[in-house]
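Asks: Sequence isn't available, so here's the structure alone:
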């Protein structure tokens, strides 16, 4: 009987090993990726399932691999803040206030990209995707009331209409713009992206000559943003799914793999081109903008490009107001899975590019960091290493989805308090006082890359 039981146990373990081997193969090998491609064809290029479909998904490159281990180094797992025991700046603040200072005394006001802001965070330019469009007015009103800069992304006017709504339930471009401008007080500003297709409609000319916008241009509240790329799909243009009737309306301007009039489908994928740039083209664009729109701030948004240092130098030399570098973790409404996984470098490397530019003496231009930034710690770390501020989008969108305009305001207030607490803990009371002495690395490579202390070294 014991022998029979032993045989059963051994046989069970053998079968279990076979099942386990199959399970490990399915989990370890990209079986699901191949299967989805076999089922859906070119639609499987994008990471949408049956639940997280286009319009409801908010995407970005993952920071963990299939087994849950960190895939890339981030501001979270590689950099820490270092508070000191001795705080002479706190003593100075105490003398100034005639009392012990608290974190609430930390001043976050700054100048960012030509705008006066209440704190150095920016609502990154979100385009015409369904989810961004539906919550755009809540975000615009909240950002204006909070005194932070907001961007309006590419294709909004072309897809959603300039002043009249093209699609039911989706605000027009001008509705987004005026929702912000009519709620702004003494801080803030709006930056407006224009891509190749927007340029066909002369969007910037239309805004600059709009009588309703003129008073705000005169106040210095309008900026134009050249979109040279983004973190989620650097080197590729914007892409969204739109209803067939819209695709037919837009087919002369945008690119479609199949003629919308020759396909039976409810929704069709619309592609924008990424634009073509050389050093001379970028210089020429900035010079043209300074001549054609002298009262507008000039911003440039870059993806995680290998030659980003040259773009920063050109922007600085030609007098642009701000450059944004979006790391590969940056959010998007729609991007190919392979692009999010394999194109570009992580946000922490984008921060290194900013840090390098500062060491070269490029100081009179705002350099902003973007890519999976969402809390006060991220902003303080970025600023300590040379960034002027943080450029974020998904957090504002999620906050609006949870609680509308009030949710966005609550989120901004929470990030503000986190920043004040951390800067106060560093013994400082102004956002501009934070620097490299306040940070250290948990990773030797990151320490060497950024030229900061490695906490596990014998010399620390």
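Replies: It's in. Quick caveat: nothing in here was measured; it's all calculated off a predicted structure. Numbers count the residues shown, from 1 in each chain.

Asks: from here on, contacts and neighbour counts on C-alpha atoms
Replies: Fine.

Asks: Give me the neighbour count for residue 96.
Replies: Residue 96 has 11 neighbours, counted by other C-alpha atoms under 10 Å.

Asks: what's the distance between it and residue 110?
Replies: 20 Å (C-alpha to C-alpha, to the nearest Å).

Asks: what's the answer for residue 360, then?
Replies: 22 Å.

Asks: Who has more neighbours out of the two?
Replies: Comparing residue 360 with residue 110 by other C-alpha under 10 Å, the one with more neighbours is residue 110, at 18 against 10.

Asks: Can you tell me how far the nearest residue to that one once chain neighbours are set aside is from residue 142?
Replies: Distance criterion C-alpha to C-alpha, 6 or more residues apart in numbering; nearest residue to residue 110, sequence neighbours excluded, is residue 117 at 5.5 Å. Residue 117 sits 14 Å away from residue 142, going by C-alpha to C-alpha.

Asks: Tell me which of the two has more neighbours.
Replies: residue 142 (27 against 22).

Asks: following the longest helix belonging to the chain, which helix or strand comes up?
Replies: Taking DSSP state H as the criterion, the chain has its longest helix at helix 394-425. Following helix 394-425 in sequence order, the next helix or strand is strand 439-441 (DSSP states H and E).

Asks: For residue 5, see how far away residue 262 is.
Replies: For residue 262, the distance to residue 5 - C-alpha to C-alpha - is 67 Å.

Asks: before we move on, the earlier item: so how far is residue 127 from the residue nearest to residue 110?
Replies: 23 Å.

Asks: Do a quick rundown of the helices in the stretch 201-350 of the chain.
Replies: Ranges of helices in the stretch 201-350 of the chain, per DSSP state H, counting those that start in this stretch, are 203-208, 214-218, 244-250, 279-292, 308-318, 337-342, 347-359.

Asks: could you check the distance from the residue nearest to residue 110 over to residue 99?
Replies: Counting by C-alpha to C-alpha - residue 117 and residue 99 are separated by 27 Å.

Asks: Same question for residue 11.
Replies: 77 Å.

Asks: Also residue 451?
Replies: Counting by C-alpha to C-alpha, the gap from residue 451 to residue 99 is 37 Å.

Asks: Of the two, give the one with the bigger neighbour count.
Replies: Counted by other C-alpha under 10 Å, residue 451 and residue 99 do not tie: residue 451 has more neighbours, with 16 against 10.

Asks: Put this next to the previous one:
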């Protein structure tokens, strides 16, 4: 009953939009209060929409630039419905000696599209939304220190107010330069790398040529969609002049900032922000193949595709085209996630959720492999926050000794780590840390960031200065994931990340088994179970 209420109530009340209902026992179909009264002082989704119209489609505007948003819907199947099965005897990737089978010795290093990583994580993509711009120092430097891939998202050059253009093509973007430079300052040149994602708008203004030729970017990611929405990228614009500038650069701005009535309404305070939207693409196979070839000719060393939670036929089409074009890897983003500004109803009600999506992807990859076709590496995205989910996504993709899924792409959680670090450092500087937090962990960043001394031993006085505490926060969060993965590997007695496979997993409910093909716990080892008990001797 609790799940039914949770799935229905969000239709008319969501923390994402700061709406609520007067009573908790809402109508299970509409999410409305059973008794809706005129004197209700609360704003539900219907009430908010009566006052703010289309603005109510999006996360609460007052938090734009300092928040991330996601869906609320329970899809009936997620990673918690799959269990990791530990092993007692033997070991792989290390000698089965108790003195050697220590979890810190497990290796979580991996490789995707020829890029070596210290752990199976990519971060992004963070584009023109304010939250990325404001917290980029921590995101970029923390990612570089951790040895992972960091993806600069769409529209950065087009939205940069300092960008300069020649014949409609970008020739300089200080913001793009800043983002790349910050990562490279602390990148070891060996593990991880910086990628630039480009969409329809970016291609029109020549972002590919600019970042490859002038900024020496190695990785170009073509964006076809994301799990949070199936339309183009969106941001909020709080200046009339800025809205007009972006319209002149070719973006769709709603409402029209050049309309005199709209301008007057904005000046009168009837609304406080404009919406900037990107166009959606409709790729064709021949064009994709030609585009990938062109990017390689331009100097791109790695070409990838980022796509969303589209229907099964589009999953098959994407992988078939990616195979023909021989892209280095494809990132699939499951429904429910988000990083900036996506329509809330779309985040909840549109797209294929992550576990379902990966199952479809694996089916397609197995078919391609059987036919002898080229199979690109895969990165899964969509609501990943910890090591258990990463383990399951990789293990589920390994049928015969080589996992298809090489990394997981994370968006919201790294931002959360950076924002939380930023806020608590601010509180510390003001002497306003929560009393219990200060008692447990200390009153200054060099005390409450547990890896501060480790980083200081390597980088000295740069920690807290050139390496901001926000970067330390992200690095520390990723280190937790790395260590957690090592513990899980030791638990299944496999001491390399590429050794985990479907035999290390079990389904916890029939739907999980039906969708993934992974047997339920009571079905695992069924034949061997009986053989051991029937055997005349035991080793």
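Replies: That came in fine, so what should we check first? Bear in mind that the values here come from a model prediction, so they are computed numbers and not experimental data.

Asks: What number of residues are in the vicinity of the counterpart of residue 42 of structure 1 in structure 2?
Replies: Using TM-score structural alignment, the partner of residue 42 of structure 1 in structure 2 is residue 54. Using other C-alpha under 10 Å, residue 54 of structure 2 has 11 neighbouring residues.

Asks: who's in contact with residue 54 of structure 2?
Replies: If a contact means C-alpha atoms under 8 Å, 6 or more residues apart in numbering, then residue 54 of structure 2 has no contacts.

Asks: Okay, it and residue 258 of structure 2: tell me how far apart.
Replies: Distance from residue 54 of structure 2 to residue 258 of structure 2, by C-alpha to C-alpha: 19 Å.

Asks: any idea how far residue 76 of structure 2 is from residue 369 of structure 2?
Replies: The value you get for residue 369 of structure 2 to residue 76 of structure 2, if C-alpha to C-alpha is used, is 30 Å.

Asks: Hmm, I typed the wrong one, I wanted residue 335 of structure 2.
Replies: Counting by C-alpha to C-alpha - residue 335 of structure 2 and residue 76 of structure 2 are separated by 13 Å.

Asks: more neighbours, these two?
Replies: The residue with more neighbours, out of residue 335 of structure 2 and residue 76, is residue 335; 33 against 10, by other C-alpha under 10 Å.

Asks: so what corresponds to that one in structure 1?
Replies: Residue 335 of structure 2 maps onto residue 328 in structure 1, by TM-score structural alignment.

Asks: That match and residue 302 touch, don't they?
Replies: No. With contact defined as C-alpha atoms under 8 Å, residue 328 of structure 1 does not reach residue 302; the gap is 11.0 Å.

Asks: what sits in contact with each of these two?
Replies: In contact with both residue 328 of structure 1 and residue 302: 230, 231, using C-alpha under 8 Å, 6+ apart.

Asks: Map residue 371 of structure 1 onto structure 2.
Replies: Per TM-score structural alignment, residue 371 of structure 1 is aligned with residue 382.

Asks: Next: residue 348 of structure 1.
Replies: Using TM-score structural alignment, residue 348 of structure 1 sits opposite residue 355 in structure 2.

Asks: Spatially, what comes nearest to that match if we skip its sequence neighbours?
Replies: residue 78 (5.9 Å).

Asks: can you tell me which residue in structure 1 aligns to that neighbour?
Replies: So, by TM-score structural alignment, residue 78 of structure 2 is matched to residue 74.

Asks: Tell me how far its match lies from residue 210 of structure 1.
Replies: For residue 74 of structure 1, the distance to residue 210 of structure 1 - C-alpha to C-alpha - is 43 Å.

Asks: what do you get for residue 3 of structure 1?
Replies: For residue 3 of structure 1, the distance to residue 210 of structure 1 - C-alpha to C-alpha - is 90 Å.

Asks: Likewise for residue 460 of structure 1?
Replies: For residue 460 of structure 1, the distance to residue 210 of structure 1 - C-alpha to C-alpha - is 58 Å.

Asks: Which one's more surrounded, the two?
Replies: Neighbours were counted for residue 460 of structure 1 and for residue 210 using other C-alpha under 10 Å; residue 210 has more, 12 against 8.

Asks: all strands of the stretch 1-150 of structure 2, in order?
Replies: 82-84, 110-112, 115-117, 121-126, 149-152 (DSSP state E, counting those that start in this stretch).

Asks: Could you point out which of these sits nearest residue 489 of structure 2?
Replies: Closest to residue 489 of structure 2 of the strands of the stretch 1-150 of structure 2, according to C-alpha to C-alpha: strand 82-84, at 10.2 Å.

Asks: Run the chain-centre distance for the closest one.
Replies: In this view, strand 82-84 of structure 2 has its centroid 22 Å away from the chain centroid, taken as C-alpha atoms, centre = their mean, to the nearest Å.

Asks: ok, now stretch 346-355 of structure 1?
Replies: Averaged C-alpha coordinates place stretch 346-355 of structure 1 at 14 Å from its chain's average position (C-alpha atoms, centre = their mean).

Asks: hmm, back to that, by how many degrees do the longest helix of structure 1 and strand 121-126 diverge?
Replies: 160 degrees (axes from the mean of the first three to the mean of the last three C-alpha atoms, to 10 degrees).

Asks: and helix 394-425 of structure 1, what does it pack onto?
Replies: Applying 3 or more C-alpha pairs under 8 Å, 6 or more residues apart in numbering; DSSP states H and E, we find helix 394-425 of structure 1 packed against helix 136-146, helix 376-384.

Asks: Turn these into JSON lines, including distance to residue 417 of structure 1.
Replies: Putting those into JSON lines (distance: least, C-alpha to C-alpha, whole Å) gives the following:
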{"stretch": "helix 136-146", "distance to residue 417 of structure 1": "13"}
{"stretch": "helix 376-384", "distance to residue 417 of structure 1": "8"}
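
Asks: So what does residue 182 of structure 2 match up with in structure 1?
Replies: By TM-score structural alignment, residue 182 of structure 2 lines up with residue 179.

Asks: Surely its match is in a helix?
Replies: Yes. Secondary structure assignment places residue 179 of structure 1 in a helix (DSSP: H, G, I helix; E, B strand; the rest coil).
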